[in-house]
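**Q** any chance you can model this:
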Amino acid sequence: MPDQVSSISRKSKNFMGVKDYCKSDNSQAVIMGLPFDCGTDPIRIGARHGPKSIRTQSQILDPYIFGFSDINPLEKLNLTDFGDLDLTAGKFDDAFEKIETALDYLLINKVIPVTFGGDGMVSLPQMRAMAKHYKDLVVLHFDAHSDAYPIREERYNTATTFTCAAHEKLIDTRNSYHIGCRGPASQPALAEFARQLGYRVISMDQLFDEGPVQVINTIKTNLADRPVYLCWDMDFFDASCVPGVCEPTWGGPSAREGLSILKNLSGLNIVGIDINTVCPPHDQTNMSAHLAANVALLALHLIARD
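**A** The predicted structure follows:
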């Protein structure tokens, strides 16, 4: 890899024991850790440790998924691991530049990036990089929160990720979805604000009232062959499944329901995967990271099957 990219990464134990990334290996998908959080929350700090924890928990996974896929995605995709970028919590400009540079490098080499955050702010520089390569990019954002809040005093925080993306015209908001929004909110009328930005908002109540299969099938029909950036915030799951996330939120799907929803995304043209907000200091069992590793494996199966 070029010097400017190698100089912004650091080594860690690889996901499921795969090899280090090397351009000559012609990998179709690459794991990359983004150990960054804004560092502004007075209590729930620690998402910067998410990538390491997810990789550690991945060591006990097997590559096949019973009853769903007999493909080994590690082999079919020649999956490799880029390591973690060398990021410092709270240093937005430096982190954003490094993330965008690294993603751009992978995309130039026709690789699908599979990234581990970090908090939800890491999604913005990733979208900046992907927008250069996919002019009609859309987002599927599974999250208890829209992360498309009005910008008040500070432009960059975990609540404004998709507000910034809309303002910068990085994605086609009118065909992008926030799915699973629910729970206590810091401001009123947040769903309406996200819709004013152009997004389609599907609350958790709507998702289960209409039925996840029907909702996902409608989304797949609408998106057809569009390039999809899949952003999966782990607090999409109910707090009982993922106590170790930045903002655990009750009323979400169980692990079984959430993974089933992910399986139903098969057939989409997924060009990037972002799994974020695992916060290991708040989960001594590491089950939140273990579930995130399963989400990553299942997402890799979606790419390999399609």
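**Q** please make it C-alpha for all contacts and neighbour counts, starting now.
**A** Noted.
**Q** my guess is L124 contacts T163. True?
**A** No: assessed by C-alpha atoms under 8 Å, L124 is found out of contact with T163, at 9.6 Å.
**Q** following up with a second sequence; could you model it the same way so I can compare the two?
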Amino acid sequence: MGLPAGLPQPGCRAAILGVPFDCGTHPFRVGARQGPLEVRRESRLIRRYHPSLADVDVLSLLGAVDAGDVALVPGRIDDAFVRIEAAAARIVKTGAVPIGIGGDGSVSLPLMRAAARKHKGLVALHIDSHTDAYPYTPDDRYNAATQFTNAAQEGLVDASSSWHIGVRGFTYCSGVLEHTRGLGFRVITIEDLLRRGFAQTVAEFSDTVAGRPVYLCWDMDVFDPSVAPGVCTPAWGGLTAREGIELLRSLSGLNIVAMDFNTVSPPQDVNGMAAQLCSHMIMEALVLLAANLGLLPD
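**A** A predicted model of the protein is given here:
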């Protein structure tokens, strides 16, 4: 987006952090480690002004910076998670909101660890076609389907106040929703979401969290593959681009203290569609953040 490179300085309210990591365990869609690079490339199309939404330079108002990528080796899970958490913690310590670009969904766990260090009572709002709160075996604890299981068990987030929104599609095993709910999470399927409407759903979530700090995790496969083909685990029947933008904008007023956008997998993308949509969603999130911080003019 043309942001200055470097770590947050005094007055900076938001910092982009690339997390070029995937576990390398997907049967045939490995490549989300390339996501940060492609999202940055597509972000060159982003324009700073939105006449009907925020006709001001939001990026300058936030003093936003691009903090670069975490230095890591994809596939070395334990070492990479330590490095991701440390990099995010440096941003959180400055008071800026870290905005992670994945990477597969597993990167949310070390990012949540960093956020939970500072923000007590953290809750998660997870927008995804999957709960990523699956059971795990002792030899496969960390993968792109277990980050919210680990987050609940480690006490990083208050699962009883955390929601998974947009869940749909087939799974590899039975009992997924029961396991997620057993951890304390609330699950809103995409059928529930579209029937209830975005405004009503988010208003209920907002009442539940009552101003507490929120970690926003946005998995790009919540979108339909027709608009975001380059994701790790596509599932048909997802949100249109227009619906996703509307859902994100409906989060106005939440106390979002950290966020990530994950699962863009460039080797499976078509003309950079998923990466470009991801860069747009990050810009929408920055506008939302500026509004929630009271930085936008009336």
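**Q** can you give me the TM-score here?
**A** The TM-score (TM-score structural alignment, normalised by the length of structure 2) is 0.95; 291 aligned residues with a C-alpha RMSD of 1.1 Å.
**Q** what's the top helix by length along structure 2 packed up against?
**A** Across structure 2, the longest stretch assigned as helix under DSSP state H is helix 273-292. Applying 3 or more C-alpha pairs under 8 Å, 6 or more residues apart in numbering; DSSP states H and E, we find helix 273-292 of structure 2 packed against helix 35-42, helix 58-62, helix 241-249, strand 255-262.
**Q** which one, of those, ends up nearest to G100 of structure 2?
**A** Taking C-alpha to C-alpha, strand 255-262 is the member of these nearest to G100 of structure 2, at 4.2 Å.
**Q** still on that earlier bit, and the angle from the longest helix of structure 2 to helix 35-42?
**A** For helix 273-292 of structure 2 against helix 35-42, the angle by axes from the mean of the first three to the mean of the last three C-alpha atoms, to 10 degrees is 80 degrees.
**Q** and Q34 of structure 2? What does it align with in structure 1?
**A** Mapped onto structure 1 by TM-score structural alignment, Q34 of structure 2 lines up with H49.
**Q** so how far is T277 of structure 1 from its match?
**A** Distance, H49 of structure 1 to T277 of structure 1, using C-alpha to C-alpha, to the nearest Å: 10 Å.
**Q** shared neighbours, those two?
**A** Common contacts of H49 of structure 1 and T277, defined by C-alpha atoms under 8 Å, 6 or more residues apart in numbering, comprise G118.
**Q** of all the helices and strands packed on helix 273-292 of structure 2, which one is nearest L72 of structure 2?
**A** When these are compared by C-alpha to C-alpha, helix 35-42 sits nearest L72 of structure 2, at 13.2 Å.
**Q** going by neighbour count, list what's buried in the closest one.
**A** For helix 35-42 of structure 2, burial by neighbour count (16 or more other C-alpha atoms under 10 Å) applies to 35-40, 42.
**Q** and it with strand 255-262, angle?
**A** Using the same axes, to 10 degrees: helix 35-42 of structure 2 against strand 255-262 is 100 degrees.
**Q** and the aligned residue in structure 1 for R117 of structure 2, how many neighbours?
**A** Superposed on structure 1 with TM-score structural alignment, R117 of structure 2 falls opposite K132. Residues lying near K132 of structure 1 (other C-alpha atoms under 10 Å) number 13.
**Q** please report how far K132 of structure 1 lies from A159 of structure 1.
**A** 24 Å.
**Q** what about the equivalent of A258 of structure 2 over in structure 1, neighbour count?
**A** Matched to structure 1 by TM-score structural alignment, A258 of structure 2 sits across from G272. Using other C-alpha under 10 Å, the number of residues around G272 of structure 1 comes to 25.
**Q** ditto for N271 of structure 2
**A** Neighbourhood size, N271 of structure 2 [other C-alpha under 10 Å]: 11.
**Q** distance check, the residue mapped onto it from structure 1 against S254 of structure 1.
**A** Under the alignment (TM-score structural alignment), N271 of structure 2 maps onto T285 of structure 1. Separation of T285 of structure 1 from S254 of structure 1 (C-alpha to C-alpha) stands at 17 Å.
**Q** then Y149 of structure 1?
**A** In terms of C-alpha to C-alpha, Y149 of structure 1 sits 26 Å off from S254 of structure 1.
**Q** out of the two, which sits in the busier spot?
**A** Comparing Y149 of structure 1 with S254 by other C-alpha under 10 Å, the one with more neighbours is Y149, at 24 against 16.
**Q** my guess is the more buried one contacts Q196. True?
**A** No: using C-alpha under 8 Å, Y149 of structure 1 is not in contact with Q196, being 10.9 Å away.
**Q** where along the stretch 151-300 of structure 1 do the helices fall?
**A** With DSSP state H, counting those that start in this stretch, the ranges of helices along the stretch 151-300 of structure 1 come out as 161-167, 190-196, 204-210, 212-223, 255-263, 287-305.
**Q** now the ones you listed as a markdown table including mean neighbour count and distance to Q4 of structure 1?
**A** Shown next, in a markdown table, are these (neighbours: other C-alpha atoms under 10 Å; distance: least, C-alpha to C-alpha, whole Å):
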| stretch | mean neighbour count | distance to Q4 of structure 1 |
| --- | --- | --- |
| helix 161-167 | 21 | 25 |
| helix 190-196 | 17 | 36 |
| helix 204-210 | 15 | 42 |
| helix 212-223 | 15 | 35 |
| helix 255-263 | 15 | 35 |
| helix 287-305 | 23 | 27 |
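**Q** for F237 of structure 1, find the nearest of those.
**A** helix 255-263 (6.4 Å).
**Q** tell me the angle of that closest one relative to helix 212-223?
**A** Put simply, helix 255-263 of structure 1 runs at 20 degrees to helix 212-223, going by the same axes, to 10 degrees.
**Q** tell me, helix 255-263 of structure 1 lands on which residues of structure 2?
**A** Taking TM-score structural alignment, helix 255-263 of structure 1 hits residues 241-249 over in structure 2.
**Q** ok, and what's touching that stretch?
**A** Here stretch 241-249 of structure 2 makes contact (C-alpha under 8 Å, 6+ apart) with 198, 223, 227, 277, 281, 284-285, 288.
**Q** quick check: it compared with structure 1, mean distance?
**A** For stretch 241-249 of structure 2, the mean deviation from structure 1 after alignment is 0.5 Å (mean C-alpha distance after the TM-score superposition for structure 1).
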